[in-house]
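Following is a predicted model, sequence given first.
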Amino acid sequence: MKKNFSKVGAVAATMMLAITANAKFTTESVPGEFVVKLKPGMMRMTTQALSTQLNGFVTQKISGQDIVVVKKAVFQTNDSAIKSLNENPMVEIAEPNYIYKISKTPTDPMYSQTWGLGNIGQADPKNQVGVAGVDINAEKAWEIQTGTREKIVAIIDTGIDYTHPDLAENMWVNEAEKNGQPGVDDDGNGVVDDIYGYNAITGTGNMKDDQGHGSHCAGTIGARANNGIGVAGVNWNVRMMGVKFLDAGGSGSLADAIKAIDYATKMGANVMSNSWGGGGFSQTLLDAIKRSNDAGAVFIAAAGNEYNNNDNSPTYPSTYQVDNVISVAAIDNRGAKADFSNYGKKTVHLGAPGVNVMSTTGGKYASFSGTSMATPHVAGVAALLWANEPNLTAAEIKARLVATTRPLASMKGKTRTGGMVDAYGALTNTQAPPDANDPSNWATVAMNVASESPYKSNTNQTFEVSVPGAKEFALYFDKFNVESGYDFVTIYDAAGNKVQQLTGANDESFSMTITGESARIVFTSDKSVEKTGWSIVKAAYR
C-alpha cells in the first residue's frame, strides 16, 4: 500500500521447490561453432591439418593466442562436440562460440529514476543516493523475457488511467464489450461496457482512476518500454485489468473488495496485485481470496505501512492463510527496510522496492512510497515468470518467487525468506549467493549503549560509539521500540553524514553500514507516548 493508506502479510502453506540451474533458459551460441584454445606448438600445423585433427573445419585463427574457431556438423549437440574436443590431446580448452548482445536496457527517458528495476547507485527521485545492485535484477531478466500478452494482471485498486500513453497499449481489453453495443452487457457477465475492467463501487465498467494510486501500481507492472516517453515496467508486454473498489480518497468497503476480487477471478486474471488493506479478520474476504486460489491465480498483497510486526498483530488481506497469497515488505534504494514497512518472520514473505518509486499516475508521473509500491514489483515478476514458463501453476509461481529471493541483510529475521524478489533468479530458477554486506557474517565486538526504559518525553540525547580499527561497522539493536513516526534514533558517521533514521519497532536488527570506526547516535522523542526504548548490545565490523 502507498504510505498513509490504511492497513494491510501471509502465512501460506509451505511449499518446497528444488532449485536447478538454468531452468527454461539456455545460453545462446553460434550453431555448430566452438572456440578452441590449443596446446603450445599446435598452431604451427596447417589449417587443413588442424581441421582433420579436430574433426571439423577451422574457420578462423586468432593469432598469438593459440585459439581457433572450429565449425562442426550442426546435427551434433553442443555437449557432444565440447566433450569430444576437450578429450582431444591437442586441446587445452573448448567452448561454444557464445553470442553476446547489447543489454536490453529500456530507452525510456525516465528509466534511470526507476531504481527498483536498475540500480547503479544513482540518487532516487528524492535524492537519496542508492547502493548499486539493490534492485529486482530486471535488466538480466529482460535478456530472457520481456513479457507476453497471454497473461492477465488485475490491479485491484483505485482504477487505472487507461488513456495514459505509457499504459494504454498494455491494457486488458474485453473484446466482446469493445466490439459490442454500447449500453449492453454483451458478454453476459453482469457488467455493462466493462472494456478495460470493472468499478465495484458503481457496478459499471468505468474504472478510470480518479486518485493516481492504481495507475502508479500499473506503471511498475507494465508501463510500455522503448516508446520514447516516461518509464518502463517490469513487463514490456502484458495485459493489465483495472479493478476499482477504492475511491478518490483511497478508501473502499469490504463488500466492494469482495466484488472486485470475484470479478478478477471470473474474468481470468492470473496475477492479482493488491496494494491495500485494513479492517479486521473477515471470513467473507478470506473466502473471496480462496476462490481466486481455486481458479489458479496468485494473490500478491502489501504487508502494510504501520511499522508493525504482522506476526504479532495480523494485517489483512496479506496475512490470510491461503496458498496463493504472497505478502510484500518495502525496502529503499540502499537495501534498508523502509522505516514504515510492516514485517514478520512468519507472515511476510519477501521484500521489494517501495521507497521513492517513480511511476505513472493520472496522465503524468510521480514518486510514491509504501508497501503499495513494493507489491507491483512482485506482481510484475510473477507475470514475467509466467510469460517465460506458461505451464507453471499458481502454486509453482509462488514457490519459485519465494525460493529464488536474493538474500538481503535488512530482510533477515523480518521476512520468511530473508531476501528480496529477484526477477533473474526466478526466470532461471537459481538462487543468489549470500549477501556479502550482511553484518551478521562479520566479526563482532560487545557494546552496551541504550536509552532509558521506558524513556522520558522530550528526550534529546547524544551517544558516541566507536569500533577502533574498523573500516566500516553496523550496530545491532536487540531491542528497539519507540513511537512510530514521532520518536527517532538517527545515526551519523564521523564526518557528520546521516546514515540512517530509525523509528517504530526494529528488534533484533542491524543498522545500515557506517563508514569509519566511529559514529554519533541522536535519540529524540516528543512529549507523548513513551515506549520501552532501545539497546545496542554489539557491533559487527570489517
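Sure, I can see it.

going forward, measure contacts and count neighbours with C-alpha atoms only.
OK.

how about the helix or strand hosting Lys83: buried residues?
If you go by DSSP states H and E, Lys83 is part of helix 78-86. Burial within helix 78-86, assessed by neighbour count using 16 or more other CA atoms under 10 Å, is assigned to Asn78, Ala81, Ile82, Leu85, Asn86.

In three-state terms, how would the nearest residue to the last one once chain neighbours are set aside be classified?
Using CA to CA, 6 or more residues apart in numbering and skipping residues adjacent in sequence, the residue nearest Asn86 is Ala94, 5.8 Å away. Using DSSP: H, G, I helix; E, B strand; the rest coil, the structure places Ala94 in strand.

list the contacts for Ala94?
Phe34, Val35, Val36, Lys37, Ile82, Leu85, Asn86 (CA atoms under 8 Å, 6 or more residues apart in numbering).

and those residues, which two are the farthest apart?
Spanning the widest gap among those are Lys37 and Ile82, at 12.2 Å by CA to CA.

How about the contacts made by Pro165?
Counted by CA under 8 Å, 6+ apart, Pro165 has contacts Gly363.

Mind checking what secondary structure it has?
Criterion first, three-state DSSP; result for Pro165: coil.

And the one 4 residues further on, by the same measure?
Secondary structure for Glu169, judged by three-state DSSP, is helix.

alright, now check it against this:
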Amino acid sequence: MRMSLSVWWFCMGILWCVCSTLSAQPRLIVKLKEGQLFSYPDSQSSLSRVIDEHKLAIPARTQSLSRESLEESLFVLEFTGSKPLDSLLDQYHQSELFSYVEPDYIGRAAGQSMDVPNDPEFDQQWYLYNDGTFNFGTPKAGADIQALSAWERSQGSASITVAIIDSGINPDHAEFAGRLWRNDDDRYDGEDNDHNGYIDDYFGWDFVNEDNDPMDDNGHGTAVAGVLAANGNNALGYAGIDWNCRLMICKVVGGSQVGYYSDWIRAIYYAVQEGVDVINFSLVGVDDSRALKEAVDYAYRKGVLIVASMGNGNSSIPNYPAAYHHTLAVGASDPDDQRSTAFNGSPSRGSNYGDHIDIIAPGNYILGLNQYSTDRPGNIWAGTSMAAPMTTGVVSLLLAIDEDLPPSQVTAIMTSSCEDQIGSTQEDVEGWDPYYGWGRVNAARALASLIDQENVLEEKEILIYPNPVANVMNLRLKLPASSKLSVLIVDVEGREVERFSLVVDEQRIGEFEVDLSTHPAGLYVMKVQSQFGTSTHQLMIRH
C-alpha cells in the first residue's frame, strides 16, 4: 500500500521560532506577594496599585489566570512599546513585590499528521487490536493496549468528564454526538450566570480568542479527542478508548499549534474548578514555568490527574508539563512495541525519554478524525500527542469503575499494570527505565487489577522508602487510631510473594522494616490494608 506523506513539521521548542505566529508584544506572568493584597477589594486593584506606586512599566493588558482564592494574585501582563522582555523581567523582579516573575512562555502541540490511507478504519487501529497485519511499520501481534478485553469490563461512564486542553475540536462530528460536557449553570443569554468569569461557556472555552466557541482550526485537538473518546460500536468511523465519558473542550492553541503558557494555566484552573475528573494535555513546552507547575500541583491536590505527552524531539530534554512530578508522563511506541524513534520516518522526530517518564503508549500511525467533516476520519497522526489520549482513555475507564480514585492510586494502577520488557533490550530493561518508563499501557490489565478502594489511605498517611529498594524497605504509617494492617506483595504476574501483618499502636504512628533481600530484582505491587483504608503502590527491587 502507498501512503502520501504531507507532514506538518514544527519548530522544536526555540522561542524565537514560534513567536511570529503569536503576539510579538512582551508578556510576563507575575504573582503578587500576599502582603500586596491587603485592604484592596480585589487582586486586580492590588496589582494596579503596585504598578502605579512603584512606577513599574504599565502593561497594555492584564488578565487574571485563576479565580481560585489562593491563586487570585496570578496574572499575565502584555506590554506595548519598545521596552524589551529582559528589561521588563529585571524591573518587575527587582521590585521584590512579586513571589515570582517569568516570561509567558510559548509551547506547542506534540503531534504531526499525514494523509490517511484508503482502508477500513478499524483495520487501521492497530493500537486497539494488533494481529500483526497492519500495513505500516513492522507490526507485531499483541503490541496493543488490549482494548477488546478491557471493554468487557468497562466502556466508560457519562458521569466522568475529561478535559481536552488543546486546539479545540469539531463539536459537530458524529463521533462526538452526545458526548460534550455541558455547563448547565450558564445558559446562552450573554450573561455570566455562574459567575466563573466566562460568559456562556456552555461547552468549554476558547482561551485563544476569548470566546465560547472552542472550534478546532487545526485538527490536532479533534484527533486527540477522537483517539480518546470517539463513539464506539456505532457503525461509523472508528472507536475511541472510552465510549461514554463527557468531553470538556478548552482551546489553548490556534491554527499554528502554538500557544501561551498563560492560556494553558487558565485552562487547567478552569477545568478543575468546573469539576473535571482527568485532564489530557497533548502539548509541550521546553521552558520550566513556576506558574505552570503550580497549576499542575493544584489540579493534583484537587484530585485531578493530568496526563501529559513527553514530546517528540527523540531526546532527553525535559518538556513541560510532562516533566513535573504530579503528571502522568507518556512516551510513544510503534506497532512492533519499540519506542517510536522516527515519527513519519524522520529520526529527529521520536518519542522523548528521561528520568521523568512514567509509561509509553501507542503513538505512531494513529488514525484521527477530520476536523472539517461531520462523519469522516481525517489524517494519520504521529507523536506523543496521540499516546497521551490513549492513556487518558484508559484512566477514564478506571474512573468509570471507581470515580473516587485519587491521582496517586490511578498512577500506581497504570504503572504497575504495564507490559514491561517489550522493546529494545538496550533500552527496555526490567522495571522502570528512562525510555519506556514502567512499560507499555495495557488497558485490560489496568482494569483487572483495580481493587475496591472506597476508602483509600492518603499519601500523608503512608510512606515507603527507599523505592527502588535493594534489601530493606522502610514502611511508615500515620493513622487516625491504632489499627492492625495486612500487607500483600505480588509480582507482575499477580503471584503472591509476601504476606504479613503489622500493628500500629495507640501512638498512631508505626515504623517498620521489611526484608526483601530474598526476592528477585524486578517490579512488584504492594497492597496495604487497614480499617481506615487501602493503598496500592508499585515497588521496585534492585539488588
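Yes, it's here. The structure displayed is predicted, hence computed values, not measured ones.

And the TM-score between them?
The TM-score (TM-score structural alignment, normalised by the length of the first structure) is 0.57; 325 aligned residues with a CA RMSD of 2.2 Å.

follow-up on the earlier one: nearest to Thr361 of the first structure, of the buried residues of helix 78-86 of the first structure?
Of the buried residues of helix 78-86 of the first structure, the one sitting nearest to Thr361 of the first structure (CA to CA) turns out to be Asn78, at 48.7 Å.

Tell me how far that closest one lies from Tyr98 of the first structure.
11 Å (CA to CA, to the nearest Å).

now the aligned partner of Gln145 of the first structure in the second structure, nearest residue through space, not along the chain?
Aligned counterpart of Gln145 of the first structure in the second structure: Ser154 (TM-score structural alignment). By the measure of CA to CA, 6+ apart, the closest residue to Ser154 of the second structure outside its immediate chain neighbours is Leu397, 5.9 Å from it.

Map the one you found onto the first structure.
Match for Leu397 of the second structure (TM-score structural alignment): Leu384.

What does Arg182 of the second structure correspond to in the first structure?
By TM-score structural alignment, Arg182 of the second structure lines up with Val173.

how about its match, what does it touch?
So Val173 of the first structure contacts Ile195, Tyr196, Gly197, Arg239, Met241 (CA under 8 Å, 6+ apart).

Ok, Gly156 of the second structure next?
Per CA under 8 Å, 6+ apart, neighbours of Gly156 of the second structure: Asp242, Trp243, Asn244, Cys245, Ser396, Leu397, Ala400.

Could you confirm Glu102 of the second structure falls within a strand?
Yes. Counting by three-state DSSP, Glu102 of the second structure is located in a strand.

Next, count neighbours for it.
Applying other CA atoms under 10 Å, we find 21 residues neighbouring Glu102 of the second structure.

With the one 10 residues further on instead?
For Gln112 of the second structure, the tally of surrounding residues (other CA under 10 Å) stands at 25.

And Gln283 of the first structure, by the same measure?
Counted with other CA under 10 Å, Gln283 of the first structure comes out at 10.

and it, what pairs with it in the second structure?
Match for Gln283 of the first structure (TM-score structural alignment): Arg290.

tell me the contacts of its match?
For Arg290 of the second structure, counting by CA under 8 Å, 6+ apart, the contacting residues are Tyr100.

Return the distance of it relative to Tyr465 of the second structure.
For Arg290 of the second structure, the distance to Tyr465 of the second structure - CA to CA - is 27 Å.

try Ala446 of the second structure
24 Å.

neighbour-wise, which of these two wins?
Just comparing Ala446 of the second structure and Tyr465: by other CA under 10 Å the higher neighbour count belongs to Ala446, 22 against 13.

That one belongs to a helix, doesn't it?
Yes. Counting by three-state DSSP, Ala446 of the second structure is part of a helix.

Look up how far Phe473 of the first structure lies from whichever residue in the first structure pairs up with it.
Correspondence of Ala446 of the second structure to the first structure, assessed by TM-score structural alignment: Ala426. Applying CA to CA, the value for Ala426 of the first structure to Phe473 of the first structure is 32 Å.

now do Val153 of the first structure
43 Å.
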